[in-house]
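Visitor: Structure here, sequence nowhere to be found:
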């Protein structure tokens, strides 16, 4: 069936817009609640959020929806997405909800759903919930109506959990780390966890006001942390996004280290330590060809999926892998978390830094990326990729690359954008092909 609400990562859109408002959030709560009313036990849902102003509205609407169909609600307040997944499983909840639009600006918001196992929902579950949103749901009556309560120790529980992911023989004493929390969900927990492990922490992006999430800070706005790392003489910078499921690292020289290099580091280190399962790493079609070549040189496989960390996770579970992620910084380490966790991934990088004794710029540069270019083309409606003129240009580009590179063209799952990516050993050719395809898409849009 077609999807009206759910995209590649739950529901996302402009807060109080057509796709996402209080009325729709209440419908999500009712539909998802009814979908997970299974068994005779008392049912409960864990709801967390990031720091957006609209989070209050969305939280209250979801609480109304869930309680109206008979589910008890546990609210955590601002907390990273992986913490909600963790608490859903630990508290034996039937469903978990994270209210966040991740790296988007504050005007947007979103709803991410987790099953009782702490994993994101399958396409089938999301389709069933979306179908249920289109019809009126049976409401609970009398004493079957749900209750709601807020727990005060959610942050402490998550801090304790992420610290357990650091090997017991590793201390962070002597390290100076800049931690940028994007004025988002991790503004309290991540600096605290890293400080408790012994590091000197320089925190930034830790003054949320409801309107400044991802605004000039965080994993999608790196200028500030790159300069801060250099100015502070720090050993490393850690940049998270608004809901802290994504990580970008900055080395001591102020250089960006993306998810591909982080996966190369963790995958190869875990392989040497006998901890890597599946014989390789899972990533998406957007990961650089250089990562694939590096892993092959280590005797490891790179398994590619379509874009979206949930699809990475599905492939990991199906193939028995425990390391996966995205170039954009989602790192899924199934030994420690059921979804992308920027803080857990950062601690693995810090452990490698301590054990290697090398500067971050050396330790985190394991391969030279193949020239790669990604551009986005906004469109208003229709499907520009179906236009014969666009298909002709794409076919010609594929013919030119012919084994010397890759072309990935897709619609964004969260915004009205066509994403055009090419990579290959000839940078000039890559740039030209991307520009030609983008021009064709713009003309057809």
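Guide: That came through fine. Note that the structure is predicted; figures quoted are calculated from it, not measured.
Visitor: going forward, measure contacts between C-alpha atoms and count neighbours the same way
Guide: Noted.
Visitor: so residue 283 makes contact with residue 304?
Guide: Yes. Judged on C-alpha atoms under 8 Å, residue 283 makes contact with residue 304 at a distance of 5.0 Å.
Visitor: what's the overlap in contacts for those two?
Guide: Common contact partners of residue 283 and residue 304 (C-alpha atoms under 8 Å, 6 or more residues apart in numbering): residue 312.
Visitor: Mind checking which of those two has more residues around it?
Guide: Per other C-alpha atoms under 10 Å, whichever of residue 283 and residue 304 has more neighbours is residue 283, with 34 against 19.
Visitor: tell me the secondary structure for that one?
Guide: strand (DSSP: H, G, I helix; E, B strand; the rest coil).
Visitor: How about the contacts made by it?
Guide: 302-305, 312, 324-327.
Visitor: What is the neighbour count of residue 139?
Guide: Residue 139 has 15 nearby residues by other C-alpha under 10 Å.
Visitor: number of nearby residues for the residue nearest to it when sequence neighbours are not counted?
Guide: Distances taken as C-alpha to C-alpha, 6 or more residues apart in numbering place residue 69 nearest to residue 139, at 4.8 Å, with adjacent residues excluded. Around residue 69 there are 23 other residues, counting by other C-alpha under 10 Å.
Visitor: and the gap between residue 69 and residue 22?
Guide: 17 Å (C-alpha to C-alpha, to the nearest Å).
Visitor: Residue 409 too?
Guide: Counting by C-alpha to C-alpha, the gap from residue 409 to residue 22 is 34 Å.
Visitor: what's the answer for residue 326, then?
Guide: Residue 326 is 31 Å from residue 22, by C-alpha to C-alpha.
Visitor: Next up, a structure to set beside the first:
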């Protein structure tokens, strides 16, 4: 068990351990010990939350104290840091972000030199140094920090380069919701420079409004704007740009399962698909059935895009993702990227000559309900006898025509309860039953 790292880095409430300046200083030093190499540097990027400035400075101080060099790129999407880490031949990339969480939270994600999430072994090495006394290198060995001024432009050109030469988005009206987060200065430019008529919302970050009223976790404003603007599609990104939720021309929200369905079937129809698709334990059973009927392999990984990535590598496949909107196109990039996934859907619309809702015709999802129950301390629900019994009762009620999942969130103090079945009535009944059982099982 790691002491600080969860399923997606280190995350928590600002000012509460470990999300403090003192910890970030030590974390920077520990990362410097693990990643410092001759003639290499460590990139640091962040989203738009106000605490990012404080933690950026603390991490920078710790890294240079360990004798490693730093390159600062400012507010940039998480997948942009993955890309820039590779292109700058850096030894690691660090993102200061709490993704879809409110501004009162923050966190740290690490990327390897190859642009993927770091392994458990690397996280354990960082935690080892966190428990060691901090020693500053000799003054002549202290690292240096520089700012990269053209980082945004580099990433914009990279995203545009993933779209086929000769094709444009001309004729499409797209509403782009940046959640007042890290994509505010890059996403609208990507789509507009490819020819789309772009209506941008969520592009006025003030350090406090990230994910507040817009973005992938709050698509209501996007739905309203798509209908008002009579747009062809709405694109919602989260605070750090690694999630994608879509809204079709009728104002219907389309999640990560819908995105995977569209991309996979388009690749298959155009002869560019091989292998299968990786989902997670949260992926709708209807997606699994749809892929089975199409002859597309499907495999479930643990929740978290790093686990999706690991399963993709294991199978040698190139497409995977989560209902929450983390979509990994490994033939293009190394991690979940909301902008690039959106471009793949737009490509399917253009080459298929169909609207998003038309591309989803025939895809039927099982009714699914998810409830988050806040706890003081995380615990493993499946290790509690009373909850083991409750799960067994629920599964017996579903009779093989659905799924039950109880798990602890890896990023927040929550127990997530998910029920999936053939009809809404059964799903509603079981979500209430299991939620009450979880409440009763919370350690007092």
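Guide: Arrived safely, thanks for sending. What you are looking at is a predicted structure, and each value in this text was computed from that prediction instead of being measured.
Visitor: quick one, which of residue 326 and residue 22 of structure 1 is more surrounded?
Guide: residue 326 (28 against 20).
Visitor: which residues touch the aligned residue in structure 2 for the more buried one?
Guide: Using TM-score structural alignment, the partner of residue 326 of structure 1 in structure 2 is residue 322. Contacts for residue 322 of structure 2 were tallied using C-alpha under 8 Å, 6+ apart; they are 256-257, 279-280, 282-283, 303-305.
Visitor: one more time with 6 Å
Guide: By C-alpha atoms under 6 Å, 6 or more residues apart in numbering, residue 322 of structure 2 lies in contact with 256, 279.
Visitor: and residue 236 of structure 2, that one's in a helix?
Guide: No. Counting by three-state DSSP, residue 236 of structure 2 falls outside a helix, being strand.
Visitor: Check structure 1 for its longest helix and report it.
Guide: helix 427-444 (DSSP state H).
Visitor: Flag every buried residue along that helix.
Guide: Across helix 427-444 of structure 1, burial judged by 16 or more other C-alpha atoms under 10 Å covers 429-431, 433-435, 437-438, 440-441, 444.
Visitor: What's the match for residue 126 of structure 1 in structure 2?
Guide: Match for residue 126 of structure 1 (TM-score structural alignment): residue 123.
Visitor: Give me the neighbour count for its match.
Guide: Neighbours of residue 123 of structure 2 (other C-alpha under 10 Å): 19.
Visitor: For it, which non-adjacent residue is spatially closest?
Guide: residue 5 (7.1 Å).
Visitor: What is the neighbour count of the one you found?
Guide: That count, for residue 5 of structure 2 with other C-alpha under 10 Å as the rule, works out to 19.
Visitor: Against residue 280 of structure 1, how distant is the equivalent of it over in structure 1?
Guide: Using TM-score structural alignment, the partner of residue 5 of structure 2 in structure 1 is residue 6. Distance of residue 6 of structure 1 to residue 280 of structure 1, given as C-alpha to C-alpha: 30 Å.
Visitor: now residue 346 of structure 1
Guide: Applying C-alpha to C-alpha to residue 346 of structure 1 and residue 280 of structure 1 gives a distance of 20 Å.
Visitor: Over to residue 351 of structure 1?
Guide: 20 Å.
Visitor: Please say which of the two ends up with more neighbours.
Guide: Set residue 351 of structure 1 next to residue 280 and count neighbours by other C-alpha under 10 Å: residue 280 wins out with 25 against 17.
Visitor: got a list of what the more buried one touches?
Guide: Residue 280 of structure 1 touches 300-302, counting by C-alpha under 6 Å, 6+ apart.
Visitor: Now intersect those with the strands, please.
Guide: Mapping the contacts of residue 280 of structure 1 onto strands (DSSP state E) picks out 301-302.
Visitor: about what we covered before: now the element after the one helix or strand the match of residue 126 of structure 1 maps to, going C-ward?
Guide: Applying DSSP states H and E as the criterion places residue 123 of structure 2 in helix 120-130. Remark: after helix 120-130 of structure 2, the chain's next helix or strand is strand 145-147, criterion DSSP H and E.
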